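*Asks:* quick one, what's the 3D model for this:
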Amino acid sequence: MSEAFLPAARQCLDAAERAVAEVAAAVGEVRERLAVGLIPTVAAVDIPGVLREFRRHHPHVRVSLRVGASDDLVEWVRQGTLDVAFLGLPTTARPRGVAAHELARDRLVAVVAPDHPLAGESAVDLRRLSSEVFVDFPAGTAGRAQSDHAFAAAGLDRDVAFEVTTADYIARLVGPGLAVALLPSAYAPQLGGVVTIDVADAPARVEYAIWSRFGRPPAATAFLGILDITTEDRHDS
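*Replies:* Next comes the predicted model:
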């Protein structure tokens, strides 16, 4: 019988926590938790730098970070599991069911081992890359889709022999020469032990900040404020 009251009890607790947070925010003090999600290759925002500035102004907020794929981040924001998320999508897609602010657009670059035959090239194209063995994000994810769509649009097939969920491990497979990869140009310089090459007909992606369409807790509003993102900036989809 007691289990039947759990949902109502949780709602009451959530409402009480929101009320406390709103009262604190009204007097200029934010006291609550903030859940932030991000893709492994986020590059448009210096997340540690923003968190440092945020904590300087709001030292009582406890922050949790969750790394995931873009599609998962959108769903977690919709569900209320995350307050704010940073993600990347192909230029043909937009976050659905959430409020979104476009942060930046970027092109992908080829990432190869230092001793790879292409390492000395200043630029390549997708046709030349199509004969290589690739490591990429799992099929069906937004991080993978931008490359899949580009090769398909060019009428090219490629061999994705390795699928991994984190960009740093992509670099760990590229470095020894197991495969090549396509990664955002703004993110690739963070990687060591690999060489990046411009791709003439490279796929592109858009990075977004997203949050719930149904309002934001004070901590989320304050966090986005560090990035100069306000409610008026949102574009609902």
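*Asks:* can we go C-alpha only for contacts and neighbour counts from here?
*Replies:* Noted.
*Asks:* check which helices and strands the longest strand seen in the chain is in contact with.
*Replies:* In the chain, assigned by DSSP state E, the strand with the most residues is strand 99-112. Secondary-structure packing of strand 99-112 (3 or more Cα pairs under 8 Å, 6 or more residues apart in numbering; DSSP states H and E): helix 167-174, strand 181-184, strand 195-199, strand 204-211, strand 235-236.
*Asks:* how about a cut-off of 6 Å?
*Replies:* Packing partners of strand 99-112 (3 or more Cα pairs under 6 Å, 6 or more residues apart in numbering; DSSP states H and E): strand 181-184, strand 195-199, strand 204-211, strand 235-236.
*Asks:* so what's Thr81 closest to, chain neighbours aside?
*Replies:* Spatially, and ignoring its direct neighbours in sequence, Thr81 is nearest to Ala35 (7.4 Å; Cα to Cα, 6 or more residues apart in numbering).
*Asks:* does the one you found count as helix, strand or coil?
*Replies:* Three-state call for Ala35 (DSSP: H, G, I helix; E, B strand; the rest coil): strand.
*Asks:* hmm, back to that, give the buried residues for the longest strand of the chain.
*Replies:* Neighbour-count burial for strand 99-112, counted by 16 or more other Cα atoms under 10 Å, picks out 99-103, 105-112.
*Asks:* what separates Val61 from Phe54, distance-wise?
*Replies:* Note on Val61: its distance to Phe54, by Cα to Cα, to the nearest Å, is 9 Å.
*Asks:* how about this one, so we can line them up?
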Amino acid sequence: MELRQVEHFLAVTDHLSFTRAAETVGLSQSALSSSIRSLERELGGELFSRSTRRVALTVAGEALLPVARQLVNQARRAKEAVVAVSELTGGRLAVGTVQTLSSVDLPALLAGFRRAHPGVQITLVEAPTARLLDQVRAGDLHLAYLARDATPLPPDVLVVEERVEELVLITAPGHRLATAGRVVLADLHAEPFVDFQAGMGLQTVVRELCAREGLARVISCRVSQMDQLLALVGHGLGVAIVPEPVALRGGLPIARLGDPAPTRTIALVTRPPVNPAARAFLAELARTR
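*Replies:* Model prediction:
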């Protein structure tokens, strides 16, 4: 079994179309089909069920899929290790982040890294914390900024640094709490909230905070983008609890929440061994502190 055959299998899996997969890998459809048939003969079973209308993985194909992804990731890491010998004249850096990251100027960091290492391909992924963590563990991301909650990180994930952000309440202008300056969560029982969709990093932290304080929130809207949340709060559809840097960026009235103030933790994580491009990025990060 050759690595290129595994890559061809993954291309068909990703697109569920031999035509689109062939375009992706730069082969004719007949050549791609021949490669897949050769792989099936070698493995002793059909990997795809084919019809004139659709392509789908067989049970054997489903079994091969995680192993195939692991093989391709291992091959990628081997290539990156070789690239390190030539002082990062090539290679890849994949960084993930939650969308509410504000304590780090990630675009500026990546721009500085690109100036120092113009040959490295940079990929930036924005996703919920759980998905980013899975991608770090799978080797698809080299580094990721996560919103930590009470859940322990897996033992194969290394925390590089942590940053603590104060959580504050934001309201619409003219809201009864817009000039309060400081409130306690008990004052918010009757307030509708704008919140993130369940499972996103900030939503999990805020949910745990309210549970500890015995606040049963009424959620008026759930959103998936911070700009949407800020706009809905600004139009009076509810209040929200967000990191202070995000609140300052939104320009809405801010009230502090208790003493001591509640916080959330942003963690930069990786999965050893750290690839050369990621090590260079971490060095760039250290110089900016």
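*Asks:* out of the helices and strands packed on strand 99-112 of the first structure, flag the one nearest Gly80 of the first structure.
*Replies:* Proximity to Gly80 of the first structure (Cα to Cα) singles out strand 204-211 among these, at 9.0 Å.
*Asks:* after superposition, how close is that closest one to the second structure?
*Replies:* For strand 204-211 of the first structure, the mean deviation from the second structure after alignment is 1.0 Å (mean Cα distance after the TM-score superposition for the first structure).
*Asks:* residue boundaries of the strands in the stretch 51-200 of the second structure?
*Replies:* 55-57, 92-97, 121-126, 143-148, 158-170, 182-183, 192-196 (DSSP state E, counting those that start in this stretch).
*Asks:* what span of the first structure is the fifth one aligned with?
*Replies:* Meaning strand 158-170 of the second structure. Aligned by TM-score structural alignment, strand 158-170 of the second structure falls on residues 99-111 of the first structure.
*Asks:* check the offset of the matching stretch from the chain's centre.
*Replies:* With Cα atoms, centre = their mean, to the nearest Å as the basis, stretch 99-111 of the first structure stands 9 Å off its chain's centre.
*Asks:* ok, residues contacting it?
*Replies:* Defining contact as Cα atoms under 6 Å, 6 or more residues apart in numbering, one finds that stretch 99-111 of the first structure is touched by 44, 180-185, 195-199, 202-213, 234-236.
*Asks:* and Thr263 of the second structure, how far from Gly238 of the second structure?
*Replies:* Distance, Thr263 of the second structure to Gly238 of the second structure, by Cα to Cα: 21 Å.
*Asks:* quick one: the longest helix seen in the first structure to strand 33-38, angle?
*Replies:* For the first structure, the longest helix by residue count, based on DSSP state H, is helix 6-26. Using axes from the mean of the first three to the mean of the last three Cα atoms, to 10 degrees, the direction of helix 6-26 of the first structure lies 100 degrees away from that of strand 33-38.
*Asks:* buried stuff in stretch 122-134 of the first structure?
*Replies:* Val124, Leu126, Leu129, Val133, Phe134.
*Asks:* what is the nearest of those to Leu65 of the first structure?
*Replies:* Distances from Leu65 of the first structure to those, taken by Cα to Cα, are shortest for Phe134, at 29.2 Å.
*Asks:* what lines up with that closest one in the second structure?
*Replies:* Aligned by TM-score structural alignment, Phe134 of the first structure pairs with Phe193 of the second structure.
*Asks:* with Pro217 of the first structure instead?
*Replies:* Aligned by TM-score structural alignment, Pro217 of the first structure pairs with Asn275 of the second structure.
*Asks:* try Phe54 of the first structure
*Replies:* Alignment note (TM-score structural alignment): Phe54 of the first structure maps to Phe113 of the second structure.
*Asks:* ok, the residue in the second structure sticking out farthest from the centre - contacts?
*Replies:* Within the second structure, the residue lying farthest from the chain centre (Cα atoms, centre = their mean) is Arg41, at 37.6 Å. Residues near Arg41 of the second structure by Cα under 6 Å, 6+ apart: none.
*Asks:* please identify which helix or strand holds it.
*Replies:* Element membership of Arg41 of the second structure [criterion: DSSP states H and E] is helix 29-43.
*Asks:* right, and the helix or strand after that helix?
*Replies:* Using DSSP H and E, the helix or strand that follows helix 29-43 of the second structure towards the C-terminus is strand 48-50.
*Asks:* in that following strand, what counts as buried?
*Replies:* Along strand 48-50 of the second structure, these residues count as buried under the neighbour rule (16+ other Cα under 10 Å): Phe48.
*Asks:* output the contacting helices and strands for that strand.
*Replies:* Applying 3+ Cα pairs under 6 Å, 6+ apart, we find strand 48-50 of the second structure packed against strand 55-57.
*Asks:* how close does Val183 of the second structure sit to Ala240 of the second structure?
*Replies:* In this view, Val183 of the second structure and Ala240 of the second structure are 13 Å apart by Cα to Cα.
*Asks:* so how many other residues sit close to the aligned partner of Asp157 of the first structure in the second structure?
*Replies:* Here Asp157 of the first structure is matched to Ala216 in the second structure, going by TM-score structural alignment. Close neighbours of Ala216 of the second structure, defined as other Cα atoms under 10 Å, add up to 14.
*Asks:* again with Pro189 of the first structure
*Replies:* Per other Cα under 10 Å, the neighbour tally for Pro189 of the first structure reads 11.
*Asks:* sec struct for it, please.
*Replies:* When classified by three-state DSSP, Pro189 of the first structure comes out as helix.
*Asks:* right, I'll call it a day here.
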